[in-house]
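Visitor: With the sequence up front, the predicted model follows.
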Amino acid sequence: MSADEGPRSTATGPRLDSPGRIHRRKALTRDDMLRAALRIVDAEGVEALSMRRLGKALDRDPMRLYRHAPSKDALLDGIVELVLSELRVSTMHDGNWEATLRATAHAFRAIAVAHPNVVPLLVTRPLAAPLALRPRGTLRLLEDLLELLVGAGFDPDGALHAYRLYFGFLQGHILNELQERVHDPDETDDLLRLGLHHLPPREFARLRSLASALASYDGARELDEGLDIVLGGLRGQLASAA
């Protein structure tokens, strides 16, 4: 290679900066790999992710990636762990467990809105293995919420019931909100914005008539309205137990 050809690299080997000098690349970490995988999923969807595609994005031999994720299932679990690591359950202040659950719900919603292509993984990946065999990072939220609820005065069984009710509502809300994303945000007519004009008027008259209400959907406000009901019910259960 002549001196003016510049540095050269390969996907698997070191880079030659100049004759006789070898620049070794930084070792690939699991976190580097997972963040690159998340970028692919965010941009192109889960279907676009493969070890070959990820290797190309990282400029690495795909076979080397298996050191950090022995299968695509493990890679998907790692993405879920990475995304959930952004979520922290706040410490309960002044005994206000309801405010903590409300803040956690909004934080979860913010993560889901930022990574909509990951939401199906957040809902379905926990189903792929028994509870105790799931990646530790996916269980941290459950442990933290149970600790919060027991600290609020629920007995352990009651805390588990409260978690199921709370988190089931939260997941359902997120899935529903993402389903109602605007089809064409630049269109001024609500029917066209949502793509409802494709539906036969005689078969879907009621749905088409709700175009304005659907187009004005406010996910954060709807979340708070649902939390009012869920937290009110849990408050009543806690008072009855006391």
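Guide: The structure has been received and is ready for your questions. Keep in mind it's a predicted model, so treat the numbers as computed, not measured.
Visitor: switch to C-alpha atoms for all contacts and neighbour counts from now on
Guide: Will do.
Visitor: Strands along this protein, start to end?
Guide: Remark: strands assigned in the chain by DSSP state E are 15-18, 21-23.
Visitor: right, so those strands: which one is the most enclosed?
Guide: strand 15-18 (a mean of 16; mean count of other CA atoms under 10 Å).
Visitor: For that strand, which helices and strands make contact with it?
Guide: Judged by 3 or more CA pairs under 8 Å, 6 or more residues apart in numbering; DSSP states H and E, the packing partners of strand 15-18 are strand 21-23.
Visitor: roughly how far apart are the closest residue to Ser50 other than its chain neighbours and Val113?
Guide: In space, and not counting its chain neighbours, Ser50 is closest to Lys72: 7.2 Å by CA to CA, 6 or more residues apart in numbering. Note on Lys72: its distance to Val113, by CA to CA, to the nearest Å, is 24 Å.
Visitor: of the two, who's got more company?
Guide: Val113 (16 against 13; other CA atoms under 10 Å).
Visitor: I'd like the strands of the chain written out as a markdown table, with distance to Arg52 added.
Guide: As requested, the strands of the chain are exported to a markdown table (distance: least, CA to CA, whole Å):
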| stretch | distance to Arg52 |
| --- | --- |
| strand 15-18 | 21 |
| strand 21-23 | 25 |
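Visitor: Select, out of those, the one closest to Leu127.
Guide: strand 15-18 (43.1 Å; CA to CA).
Visitor: Val119 against Ala112, yeah?
Guide: Yes. Val119 lies in contact with Ala112 (CA atoms under 8 Å); the separation is 6.0 Å.
Visitor: Now list whatever residues contact both of those two.
Guide: With CA atoms under 8 Å, 6 or more residues apart in numbering applied, the contact sets of Val119 and Ala112 do not overlap.
Visitor: re earlier: Ala215: which of the strands of the chain is closest?
Guide: Short answer: strand 15-18, nearest of the strands of the chain by CA to CA, at 53.1 Å.
Visitor: Please compare the first structure with the one that follows:
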Amino acid sequence: MINTPTEPIGTAQSDERLTKNIIRKKALELADEEGIENLSIRKLAKALNKTPMALYRHYGSIDEIKQAVFALAFEEVDADPILGERWDETLRRTMTSIRQVHLNHAHAHLHLVQAPAWSPALIRHTERIQKLHHDQGMPEDVLTRVWRIVDAFLTGFNANEGMQIEGHYDSDPENRPSWFETAEKAYSDQAFQDGIDIIIAGIRNLAAPDPCNWHTPDN
């Protein structure tokens, strides 16, 4: 009897040429289904019908892939310049769009990725937003303070809203304290817009006596 060599389960290769973009797109799909914290090289390789080694030729680790997934999701942010748009309108638009990205990928738990502004996950996004406000003429010292305030607000809001969506804050309906409804609605559309309004008002105060007539050039 002739023994025919068999390939180990999970190592059959598809004919599709593997690229970084193919890997990160599939990784985002899996993250949307199972959460980015459950993403692994082995699971991703199986989903792509490739070997783990094939993925390692493009990414050095699962952490690099998670950074790439975050960056891919943030390509959805509406950060293109709009002629004549005022800085406060730009801020409202981009902040709302960033929140929407997290809502679009709520089950991916993107907030679990360690992604400061200078990380591979966010550097392109950071450069886009910085350029928007630089081109509008926002003074550097004001932009520095704006960035810190907005980043802190969005980081906290998106993470907590995500946990609320996943039901991590469920409580016993019969034993809820009197303030529960107020706290429960801390992560709502109204609360988000209120937060933006407060930030914009604070920026005007920080920049005073500058009239804050910053806007994207008309041409």
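Guide: Yep, that arrived. Being a predicted model, the structure only gives us computed values, none of them experimental.
Visitor: Quick check: TM-score for this pair?
Guide: Overlay of the two chains. TM-score (TM-score structural alignment, normalised by the length of structure 2): 0.79; 202 aligned residues with a CA RMSD of 2.8 Å.
Visitor: what's the closest of the strands of structure 1 to Val182 of structure 1?
Guide: strand 15-18 (46.7 Å).
Visitor: Glu184 of structure 2 versus the residue mapped onto Ser209 of structure 1 from structure 2, what's the distance?
Guide: Applying TM-score structural alignment, one finds that Ser209 of structure 1 aligns to Ser178 in structure 2. Separation of Ser178 of structure 2 from Glu184 of structure 2 (CA to CA): 11 Å.
Visitor: So if I had to pick from the two, which one is more boxed in?
Guide: Remark: of Ser178 of structure 2 and Glu184, Glu184 carries more neighbours, 13 against 8, as counted by other CA under 10 Å.
Visitor: where exactly do the helices run in structure 1?
Guide: 30-44, 51-58, 62-65, 72-84, 97-114, 119-124, 136-152, 156-179, 190-193, 205-209, 211-215, 219-241 (DSSP state H).
Visitor: Can you say which of the ones you listed is nearest to Ile22 of structure 1?
Guide: helix 51-58 (19.6 Å).
Visitor: what range in structure 2 matches the closest one?
Guide: Counting by TM-score structural alignment, helix 51-58 of structure 1 corresponds to 41-48 in structure 2.
Visitor: Which residue in structure 2 aligns with Leu238 of structure 1?
Guide: Aligned partner of Leu238 of structure 1 by TM-score structural alignment: Ala207.
Visitor: Surely that match touches Val142?
Guide: Yes. With contacts counted by CA under 8 Å, Ala207 of structure 2 reaches Val142, the gap being 6.5 Å.
Visitor: List the contacts of Thr155 of structure 2.
Guide: Thr155 of structure 2 touches His111, counting by CA under 8 Å, 6+ apart.
Visitor: what residue of structure 1 matches up with it?
Guide: Per TM-score structural alignment, Thr155 of structure 2 is aligned with Gln171.
Visitor: Pull up the gap between that match and Val89 of structure 1, please.
Guide: 16 Å.
Visitor: Same check on Gly195 of structure 1?
Guide: 38 Å.
Visitor: Who has more neighbours out of the two?
Guide: Val89 (19 against 14).
Visitor: what residue of structure 2 matches up with the more buried one?
Guide: So, by TM-score structural alignment, Val89 of structure 1 is matched to Ala79.
Visitor: The nearest residue to its match once chain neighbours are set aside - how many residues pack around it?
Guide: Closest residue in space to Ala79 of structure 2, ignoring its immediate chain neighbours: Thr94 at 5.9 Å, by CA to CA, 6+ apart. By other CA under 10 Å, 17 other residues sit near Thr94 of structure 2.
Visitor: Show the contacting residues for the corresponding residue of structure 1 for Thr94 of structure 2.
Guide: Aligned by TM-score structural alignment, Thr94 of structure 2 pairs with Thr104 of structure 1. By CA under 8 Å, 6+ apart, the contact set of Thr104 of structure 1 is 87-90.
Visitor: Reformat those as TSV; add distance to Ile22 of structure 1.
Guide: Putting those into TSV (distance: CA to CA, whole Å) gives the following:
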residue	distance to Ile22 of structure 1
Leu87	41
Arg88	43
Val89	46
Ser90	48
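Visitor: right, and Ala159 of structure 2 touches Val113 too?
Guide: No. Between Ala159 of structure 2 and Val113 no contact is recorded; they are 10.8 Å apart, counting by CA under 8 Å.
Visitor: Neighbour count for those two, which is higher?
Guide: Ala159 (18 against 15).
Visitor: contacting residues around the more buried one?
Guide: So Ala159 of structure 2 contacts His111 (CA under 8 Å, 6+ apart).
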